[in-house]
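**Student:** Below: sequence and its predicted model.
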Amino acid sequence: MITLPDASPQQPSIASAGAYLRSISGAQRLTLCGAGLAGVLWMGTQAAIPLVVGNTVDAGLVRGNRSDLVLGCLLLLGLCVAAAVTSVVRHRFSVSNWLLAALRTQQLIGHHVADHGLTVASRTTTGEVMQAAGTDATRFADLMDMVARGTGALVSFIAVTVYLLRIDVTVGLFVVIGLPLLAACSIVLVRPLQTRQSRHRTAEGELTSLGADTVAGLRVLRGIGGEQQFTDRYAERSQEVRRAGVVVAGLQALLEAAQVLLPGLFLAGLTWLAAHGVLTGRLSVGDLVTVYAVTAFLRLPLETATGVLAMWVRSRVAAGRIIAVLEQKSPPEDVVAGVALPGSPSELVDPGSGLRVRPGQLTALVSARPETGIEITDRFVRLSSVGPSPTWGGVALAEIAADEVRRRILLSDAEPWLFTGTLREQIDPASAFTDAEVLAAVRTAAAEDVLAGLPDGLTATVGERGRDFSGGQRQRLALARAVLLASRPEVQVLILVEPTSAVDAHTEARIAERLSRARSGETTLVVTASPLLLEGCDHVVLLEDGRVIAEGTHRQLLRSDARYRDVVVREDSPLEVLS
């Protein structure tokens, strides 16, 4: 009994598409060997039938030996039964190989995304990940399914060729030379097909990403009346994918037509040679029957060979796409023994930008390019290795295990992720806090209205990704979770990235006031350009081109720095008069 999926899948080589194929094949070599043996027996019994038929005709009919005729018929019956039994065994092995390859690849991608999710998300589109785990994993599995038939086709072809050479050298040489020429012609057609399939696969991934983004932002699109624009865009990209698919289909049709035409011409020539051999006396009637029967049989290994070749092309393209996902990894951990994070509140410093997060203060990071601030916060929790390592109390964070850094420095990302479960599980995933503490965090995030709108309160069920909530509601629930988890004794720094970008001004004002009070005396860094949040911060830092260019309080910078005013002042902001 094979347990699926594998509890601990072997990490494959991702040096190249071929290396990945070899790694996955090696992980299931036992079932592949079983499939190959079953395939040889299955196709070998079918290859033996024409040979037995020819010998039976010569011995039983031409020479009139009844015992040989009966023996030949019984042998044919045995071969038919053996072919049926081995076919069942081969099919079971083939299905097992398909499932093992597909599920192992999907499991590897799932584990990889779980371990390196932020890095994968920043470098690879959602569509590419979905296509790799869905379409590409099954295309690669199709090649594993073909191992049994491919091995049987190769062995039976060699056996039939040797037998034909014994019957007649001319017929045997025709087979030995003709079949490699057929394979070469198939390769000529397959190479452009591989290129076109790769382009079509890329277009499919881009279209899937566009669809996923559109669905994710459907609520916003309806609010701004942008549904038609995105519908037209999706339709245009769909037509591009369709046109690429038509080109691929044309080449695929040409290859499939060649798979019928070229073997047909080959088999017609083989039949003519055999008939001519009978007329000249080089072949017996039984030999002629054998050649005719072999001619019919050879269609199977020929079609199998071209099918394996096509599967090989598709699997290499698929493996390349899978590797593109698996090679996106978070920076490695270089941990120095004996180095530990400071036990008391200390200054957090980013040498690359010059940012200094003072202990016990609420610090705001302002930049005209929000992604610059995100790059810095990613370095603080070791999600990025770009630039010099930040330090905390003089200790380089690169020298500390990433798990330990993230246990002490809590990052709440800009994307408000919610998961299926109860509302309480979204805010307190480990059930480590009391209801009173959870409700206090909800109030800090000004999310009481979200809770009040649910009949079951904290026990209400949250749908997939919190789709039943608006963007602002999801953001406030995520903020409540961050504030609550940051109250744990081991957490010394809380980092919030754009925590109020999706809420209205009145709600944002309440959040700013409550957050400032809740985090009083605690080290907190907020990446934001909201004047309402900035007003409640102890210290504000302005970035330009990735470097600190000004520091002070919000009001000081409003009065003294025009660059700061350009970034944070809104036309409808009452604080604009302070400039």
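**Tutor:** Thanks, I have the structure now. All of these numbers come straight from a predicted model, not from anything done at the bench.
**Student:** alpha carbons only for contacts and neighbour counts from here, please
**Tutor:** OK.
**Student:** Ile210 touches Asp232, doesn't it?
**Tutor:** Small correction: residue 210 is Leu, not Ile. No. Judged on Cα atoms under 8 Å, Leu210 makes no contact with Asp232 at a distance of 11.8 Å.
**Student:** Name the next helix or strand following the lengthiest helix in the chain along the chain.
**Tutor:** When the chain is parsed with DSSP state H, its longest helix is helix 66-123. On the C-terminal side of helix 66-123, the closest following helix or strand by DSSP states H and E is helix 126-131.
**Student:** what residues does that next one touch?
**Tutor:** For helix 126-131, contacts defined as Cα atoms under 8 Å, 6 or more residues apart in numbering pick out Gly205, Glu206, Leu207, Thr208, Ser209, Leu210, Ala212, Arg321, Val325.
**Student:** And here is the other one:
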Amino acid sequence: MRPLPVGDPGDPDVRSATRYLVWLAARTWPSMLAAISFAIIWMLSQALIPATVGRAIDAGLTDRDADSLLRWGAVLFGLGLVTGVTGILRHRMAAFNWLSAAYRTIQLTVRQANRVGATLPKRLATGEVVSIGTSDINHIGGALDITARGTGSLVAVVAVGVILLRTSVPLGLIVVVGVPVMMLIAASLIKPLQRRQQVYRDQEGKLTTRAGDIVAGLRVLRGVGGESTFAGRYRTESQELRSAGVRVARIESLLAASEILLPGMFLVLVTWLGARFALRGEISVGELVALYGYAAFLVSPLRQLTEAIDRLTRGHVAARRVVRMFTLEPEFTSPAAPVTTPAGPLVDAESGLTVRPGRFTAIAARDPVDAAAIADRLGRFAEGTVTLSGVSLAELDLTTVRERILVADNDARLFSGPLRAELDPRGSGDGAIAAALDTASAVDVVDALPAGLDTAVAERGREFSGGQQQRLRLARALVADPETLVLVEPTSAVDAHTEARIAARLGAARAGRTTVVCTTSPLVLDRADEVAFVADGLVVAAGTHRDLLRRHPDYRATVTREEDQ
């Protein structure tokens, strides 16, 4: 077996959930085939035990033949040995198939998230993606795991039916007819179960998103007194999820009950008929004992077949959600024949903004949403007509655009892992990190950590305050040192003294490079080479901060309001 996870997860078949599950099975066909083979041998060896016991009784005890008794006893021992060995190997193969499907799904999910990029949160809620890694992989892996046991159980039931037909035609017919009837009864629950599981899965994704939003914005909620409102919404959605779970549980409880009730009724019927046939002398004592053994044995494969129906249904629902994500396409892609362009003015035709190369430009918008929209267009994260040196960004390779123009906003996150790797993923060196930390006024944040840059950061940087996270994210953007850096409200969460230090250092740190900052902070605006004032999505004035203060009342009102706040 290959080590997991594999280097290349492959290209999945996403035409349907069923095709995706089949594709996963095909990617591990040697272990799938081995698991099915071992499961068949495992179940057949158990199915032959009652027949062996019956023969031992008839040939050894009834006929008082010690040699036959020893011979059939040895066969029974061999069957037990085969059952034990194949059971271990089957479980090992099935566990590998489970892990392979789970790992491969996670790898494909991460790859798709990277491919789709900024389009993903626009199309799917965060909770949907999180649920793939927490619950869906369990159900998908479980579907591949149960396949081997389900196949082995089906073969065992057929084998027992054939044996019983040779022993007694009526008993054999009961198995041949009764088992499909029981499967049809269990299968009748699948459609409603699938629908209810789909509703439950949707509600679960929404609640996960809600919980993530509450945790991420807990400080803000406490500040504005919105805890009770969000707690009420969470409580309502939690009750909706509970109700959906209860509806699923009703069907699952019926399915679980059928796992016990139907085989139990089958066991009673076969045992009763077998006893009557034995009393009439139609079957021997050994065959009667074997019949009891078969009746008891059939409970296991029948329960496993019912379990297989349940787990395959869960896997299909989960695969449908995964396929939905895998079929998403990024909003923006590279053109078939991308062109190249030298550094030059960056122009947003929609707003009338012109960013000259090598300068520190600030965008002060009466409505901050307008500034953020311009930043998205400049980085080609939103539709727009933006040119670089007269060439449309749509004509450039998307990877080149991402490398040359970096947009850093407050929706960015710190990832878990060593802080050094988080700030400097490309390996620019500790010197670049130190300079960036100094510019972002974040040296004290790193100095306070127990292992400095080697400290392991928790997911989303939970150990840092909002202001500390913002400074570290700014440092990360500065280490990247792109040709054009677009910062959206980079100092909104820090105090005035820290903001003044950052504003004083930012221009020098980015000397010779193009820097765009969306802000209405006078401390930052005063340091910019040029300020563009945006109202109703359009640049209505441009100049230095002090010049605009003197001659533009609307600008003065906007930045003065910022000072008052």
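**Tutor:** Thanks, I have the structure now. Since we're looking at a predicted model, the values are computed, not measured.
**Student:** So which of the contacts of helix 126-131 of the first structure sit within strands?
**Tutor:** When those are checked against strands (DSSP state E), there are no matches.
**Student:** With respect to Glu513 of the first structure, which of these is nearest?
**Tutor:** Ala212 (36.2 Å; Cα to Cα).
**Student:** can you confirm Gly39 of the first structure is in a helix?
**Tutor:** Yes. Under DSSP: H, G, I helix; E, B strand; the rest coil, Gly39 of the first structure falls within a helix.
**Student:** By neighbour count, which of the contacts of helix 126-131 of the first structure wins?
**Tutor:** Most neighbours among the contacts of helix 126-131 of the first structure, by other Cα atoms under 10 Å: Arg321, with 23 neighbours.
**Student:** Kindly tell me how buried the nearest residue to that one once chain neighbours are set aside is, as a neighbour count.
**Tutor:** Of all residues not flanking Arg321 of the first structure in the chain, Ala132 sits nearest, at 6.2 Å (Cα to Cα, 6 or more residues apart in numbering). Neighbour count of Ala132 of the first structure, defined by other Cα under 10 Å: 26.
**Student:** Go ahead and confirm Ala132 of the first structure touches Gly320.
**Tutor:** No. Ala132 of the first structure lies out of contact with Gly320 (Cα under 8 Å); the separation is 9.5 Å.
**Student:** Quick one: residues contacting the residue nearest to Arg519 of the first structure when sequence neighbours are not counted.
**Tutor:** Leaving aside its chain neighbours, Arg519 of the first structure sits nearest to Leu362 (7.3 Å; criterion: Cα to Cα, 6+ apart). By Cα under 8 Å, 6+ apart, Leu362 of the first structure lies in contact with Ser516, Arg519, Ser520, Gly521, Glu522, Thr523, Thr524, Leu525, Val526, Cys537, Asp538, His539.
**Student:** Which of those residues sits closest to Thr304 of the first structure?
**Tutor:** Using Cα to Cα, Val526 is the member of the contacts of Leu362 of the first structure that lies nearest Thr304 of the first structure, at 61.8 Å.
**Student:** check which helix or strand covers that closest one.
**Tutor:** strand 523-527.
**Student:** Just tell me the aligned range of that strand in the second structure.
**Tutor:** Using TM-score structural alignment, strand 523-527 of the first structure corresponds to residues 514-518 of the second structure.
**Student:** Give me the mean deviation of the matching stretch from the first structure.
**Tutor:** In the superposition against the first structure, stretch 514-518 of the second structure averages 2.7 Å from its aligned positions (mean Cα distance after the TM-score superposition for the first structure).
**Student:** Could you do stretch 249-266 of the second structure as well?
**Tutor:** Superposing on the first structure and averaging over aligned pairs (mean Cα distance after the TM-score superposition for the first structure), stretch 249-266 of the second structure comes out at 1.8 Å.
**Student:** average offset between the helix or strand Ala141 of the first structure falls within and the second structure?
**Tutor:** In this structure, Ala141 of the first structure sits in helix 137-145 according to DSSP H and E. Comparison of helix 137-145 of the first structure with the second structure after fitting gives an average deviation of 1.7 Å (mean Cα distance after the TM-score superposition for the first structure).
**Student:** Let me see the residues that make contact with the helix or strand following that helix.
**Tutor:** Sequence-wise, the next helix or strand downstream of helix 137-145 of the first structure (DSSP H and E) is helix 147-167. In this structure, residues lying in contact with helix 147-167 of the first structure by Cα under 8 Å, 6+ apart are 32, 35-44, 47, 90, 93-94, 171-173, 175-176, 283, 287, 291, 294, 298, 300-302, 304-305, 308.
**Student:** Check stretch 297-309 of the second structure too.
**Tutor:** 46-47, 143, 146-147, 149-150, 153-154, 156-157, 179, 183, 186-187, 190, 255, 258-260, 263-264, 267.
**Student:** Count the neighbours of the closest residue to Asp561 of the first structure other than its chain neighbours for me.
**Tutor:** Among residues not flanking Asp561 of the first structure along the chain, Ala550 sits closest, at 7.9 Å (Cα to Cα, 6+ apart). Neighbour count of Ala550 of the first structure, defined by other Cα under 10 Å: 16.
**Student:** just checking, Ala550 of the first structure touches Leu543?
**Tutor:** Yes. Counting by Cα under 8 Å, Leu543 is a contact partner of Ala550 of the first structure at 7.4 Å.
**Student:** For the equivalent of the residue nearest to Asp561 of the first structure over in the second structure, identify the helix or strand it belongs to.
**Tutor:** Aligned counterpart of Ala550 of the first structure in the second structure: Val540 (TM-score structural alignment). Val540 of the second structure is part of strand 538-543 when elements are defined by DSSP H and E.
**Student:** Show me how far that strand is from its chain's centre.
**Tutor:** Relative to its chain's centre, strand 538-543 of the second structure lies at 44 Å (Cα atoms, centre = their mean, to the nearest Å).
**Student:** All the strands of the second structure, residue numbers only.
**Tutor:** Counting by DSSP E, the second structure has strands at residues 346-348, 353-355, 360-365, 386-388, 391-392, 405-408, 417-418, 456-457, 484-488, 514-518, 530-535, 538-543.
**Student:** starting at the chain centroid, how far to the third one?
**Tutor:** What separates the centre of strand 360-365 of the second structure from the centre of its chain is 38 Å, taken as Cα atoms, centre = their mean.
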